[in-house]
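In: Next one to model:
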Amino acid sequence: MASAPAHPAGPAAGRRAGMTRIELIALVSGATCVAGLVLAVVALFGTRRPSGATPGGAGGLRRLWTDGGAGRADRRRRRVLLGGAVVAGAAAFLFTGLPVVGLLVALAVPGVPWLFAVGGAEQRAIARVEAVGEWTRRLKDISATGQGLQQAIIGTISTAPEEIEEEVRTLAARLQAGWSARTALLAFADELADPVADQVVAALILHLTDRGERLGDVLGSIAGAASAEVATRREVEAKRTQPRFAVRFLTGMTLATLAYGLVNSDYIRPYRTPVGQLVMAVLGAAFVGLLIWVRSMSQPPRPARFLPAPDPEEAIA
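Out: Here you go, the predicted model:
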């Protein structure tokens, strides 16, 4: 008797089962990549935990959501970027079915503004040094009228440059609250965190100890040195503009290629296998690592300060 023919659905069912296993492996691989990224973020933010903070990853993630800078606008901007990263990453994953693509898109939402904003911190630091020079000149003019140092500092509140207005108001408030002048000045220098501010504060502290009559000359020379420092830093920043533009251009071209791949199924078809997802994850991690490395190379070294941190126990005179 002739044998019964094989059911045609058998091989198709086997292929569908094989595809299901491949998709499951891809999903597990993508979830592993996401988990590794989350652990890396927790580890990075956890190492900068202030003393006394609650240990654990929850505190690091909470600071990632709540800490975006000194102002409310910075925190709102960070929350918008993080929310947009989650939405964009989920949309990219649902559109392509590739978890690594969703992860890369989620990283690109906050990463691109972070990369393109390079140089902004240096510009703000230069503006603060220039403001310190202006404030030093105004302090010199007020102290030349015969007022004491503390009264002269308080008198500069209304004319303090906008870049350091908050720090000057805090300094005056501490002096009026009974802080020792030395501790208040050291706290002022610590908040500005710049060698030029250290020079001004060191001159003021020396004046408190020896009561010399050449404070105006010293402040004038420091203000002149601040102007020269501002000119030097601006010249250096101008030379960094070209390599930063090159990095931004290459990043934009890479993102355009990725966007083309999202809408072209033939382009990303080789990456739909588990091996393809692994290759995409490795290439994406290498590219992100190179961008971080190049950005760190374009950053100037932090200026070395010479004044110590204030001692809270010596705050009240």
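
In: rest of the way, CA atoms for contacts and neighbours
Out: Fine.

In: Distance of Ile222 relative to Arg234?
Out: Distance of Ile222 to Arg234, computed by CA to CA, to the nearest Å: 18 Å.

In: ok, the two, which is more surrounded?
Out: Ile222 (21 against 15; other CA atoms under 10 Å).

In: for the more buried one, what are its contacts?
Out: Taking CA atoms under 8 Å, 6 or more residues apart in numbering, we find Ile222 in contact with 133, 136, 196, 199-200.

In: Can you tell me the element it falls in?
Out: Ile222 is part of helix 215-263, with elements assigned from DSSP states H and E.

In: could you pull out the helices for the chain?
Out: Counting by DSSP state H, the chain has these helices, from start to end: 9-46, 57-66, 72-96, 99-116, 120-143, 149-155, 165-176, 181-192, 195-210, 215-263, 265-268, 274-298.

In: Mind checking these for the one nearest to Leu307?
Out: helix 195-210 (6.2 Å; CA to CA).

In: and Ile164, how many neighbours?
Out: 19.

In: show me the contacts for it.
Out: The contact partners of Ile164, by CA under 8 Å, 6+ apart, come to 128, 131-132, 192.

In: With neighbour count and distance to Leu61 as added columns, please give those in CSV.
Out: Formatted as CSV, the contacts of Ile164 follow (neighbours: other CA atoms under 10 Å; distance: CA to CA, whole Å):
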residue, neighbour count, distance to Leu61
Arg128, 21, 31
Ala131, 21, 35
Val132, 26, 36
Leu192, 19, 28
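
In: Pick out the residue nearest the middle of this structure.
Out: Trp114 (7.0 Å; CA atoms, centre = their mean).

In: now the other sequence, so there's something to compare against:
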Amino acid sequence: MGVIVGLTLGAGVLLIWLSFFPEAEDRGSPRADRIRDQLVQAGWPGVGPGAFLALSVMVGLVTAIVAAVLTGSFAIGGAFGVIASLLPTAVVRSRAAKRRTVFHDLWPEAIEDMLSAVRAGMSLPEALGSLSERGPEPMREHFGAFAADYAITARFDESLDLLKERFADPVADRVVESLRITREVGGTDLGATLRSLATMLRADIRTRGELRARQSWTVNAARLAVAAPWAVLALLGTRTDAAAVFDSALGVLVLTGGGVLSALAYWLMIRIGALPEDRRVLR
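Out: The predicted structure is shown next:
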């Protein structure tokens, strides 16, 4: 118990220490960009990839030690430590996917509100900033930040870039770049452009909604199939004699093989049933 308390305290001190050192921007790694985008989409823009990795490692270590103490088997503790280290990633991806779906569904409404503001005589920056008060509730914070940025700098392009980073989403990228091009080109096509964009997004939402409903059973089946053998292992770990068997060379080999096969099977099932995701090509 003293080891667990000490490790938990050490993990907390490490996380507090890391919070005093903002992570430098590194745009050279596509994987780091992807993790950063997922953290932003999940609603945690202040957490960098490095701090998130440290958190995952700490969760895995604490879980491994607790499981080893409870079961008396280092092999079982290590197995559950590896599983626990993946939980933060699973939570972030799940939360990011839910928020991304919510934002996708709200973009047509936001565009129509913007179009109404333009028809009322507002300029494009003013119409975009007005969404902080009249736009969809979950998006108001981002549009309020845009309005504040534009009020301070009066630079539309830079404020749009910051807005894209706050959403970190391909749909937001397309909308923002459409607004940028429309403002640069000028003319009277803004209304037609916004209407076409809203229509296109609604069609995409309908299609994805139908496909997502059919895909859900595949995802749930994959999760159940992967979790079942490890739930059995957890029950076996409550028996000291059964848990001790896994500390042998053969037991470690069985756990390693089971982990590899579980990961491969889950990846294949998710890959087969996954919908194609948009990539951020307009960063």
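
In: TM-score for the pair, please.
Out: In this superposition the chains share a TM-score of 0.70, using TM-score structural alignment, normalised by the length of structure 2; 248 aligned residues with a CA RMSD of 3.8 Å.

In: picking that back up, and of the helices of structure 1, who's closest to Phe306 of structure 1?
Out: With CA to CA as the yardstick, what comes closest out of those is helix 195-210 (7.0 Å).

In: and that closest one, how far from the chain's centre?
Out: Its chain's C-alpha centre and that of helix 195-210 of structure 1 lie 30 Å apart, by CA atoms, centre = their mean, to the nearest Å.

In: Comparing that helix with structure 2, how large is the average distance?
Out: Superposed on structure 2, helix 195-210 of structure 1 shows a mean distance of 2.9 Å to its aligned residues (mean CA distance after the TM-score superposition for structure 1).

In: Please apply the same query to stretch 274-289 of structure 1.
Out: Superposing on structure 2 and averaging over aligned pairs (mean CA distance after the TM-score superposition for structure 1), stretch 274-289 of structure 1 comes out at 3.3 Å.

In: Need the counterpart of Ala96 of structure 2 in structure 1.
Out: Mapped onto structure 1 by TM-score structural alignment, Ala96 of structure 2 lines up with Ala121.

In: just Val185 of structure 2 next, same as before
Out: Match for Val185 of structure 2 (TM-score structural alignment): Asp210.

In: picking up where we left off before, farthest pair in the contacts of Ile164 of structure 1?
Out: The span of these, defined through CA to CA, is set by Ala131 and Leu192 at 10.8 Å.

In: okay, and stretch 140-152 of structure 1 goes to which residues in structure 2?
Out: Stretch 140-152 of structure 1 maps onto residues 115-127 of structure 2, going by TM-score structural alignment.

In: do stretch 230-240 of structure 1 as well
Out: Going by TM-score structural alignment: stretch 230-240 of structure 1 matches residues 205-215.

In: can you pull the buried residues of the matching stretch?
Out: Buried residues in stretch 205-215 of structure 2, counted by 16 or more other CA atoms under 10 Å: 205, 215.

In: Measure how far it is from the centre of its chain, please.
Out: 20 Å.

In: Could you list the residues in contact with that stretch?
Out: Taking contacts as CA under 8 Å, 6+ apart, the residues outside stretch 205-215 of structure 2 that touch it are 104-105, 273-275.

In: average distance between it and structure 1?
Out: Once the two models are superposed, stretch 205-215 of structure 2 sits on average 1.6 Å from its counterpart in structure 1 (mean CA distance after the TM-score superposition for structure 1).

In: try stretch 91-100 of structure 2
Out: Its aligned residues in structure 1 lie a mean 4.5 Å from stretch 91-100 of structure 2 after superposition (mean CA distance after the TM-score superposition for structure 1).

In: what comes up buried for that stretch?
Out: 92-93, 95-96, 99-100.

In: same check, this time on stretch 85-97 of structure 1
Out: 85-90, 92-93, 96-97.

In: Serialize these to a markdown table and add fields for distance to Ile268 of structure 1.
Out: Formatted as a markdown table, those follow (distance: CA to CA, whole Å):
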| residue | distance to Ile268 of structure 1 |
| --- | --- |
| Ala85 | 21 |
| Val86 | 22 |
| Val87 | 21 |
| Ala88 | 18 |
| Gly89 | 17 |
| Ala90 | 18 |
| Ala92 | 13 |
| Phe93 | 13 |
| Thr96 | 9 |
| Gly97 | 11 |
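
In: and Thr71 of structure 2, what pairs with it in structure 1?
Out: By TM-score structural alignment, Thr71 of structure 2 lines up with Thr96 in structure 1.

In: burial count for the nearest residue to that match once chain neighbours are set aside?
Out: Distances taken as CA to CA, 6 or more residues apart in numbering place Leu262 nearest to Thr96 of structure 1, at 6.7 Å, with adjacent residues excluded. A total of 18 residues lie near Leu262 of structure 1 under the criterion other CA under 10 Å.
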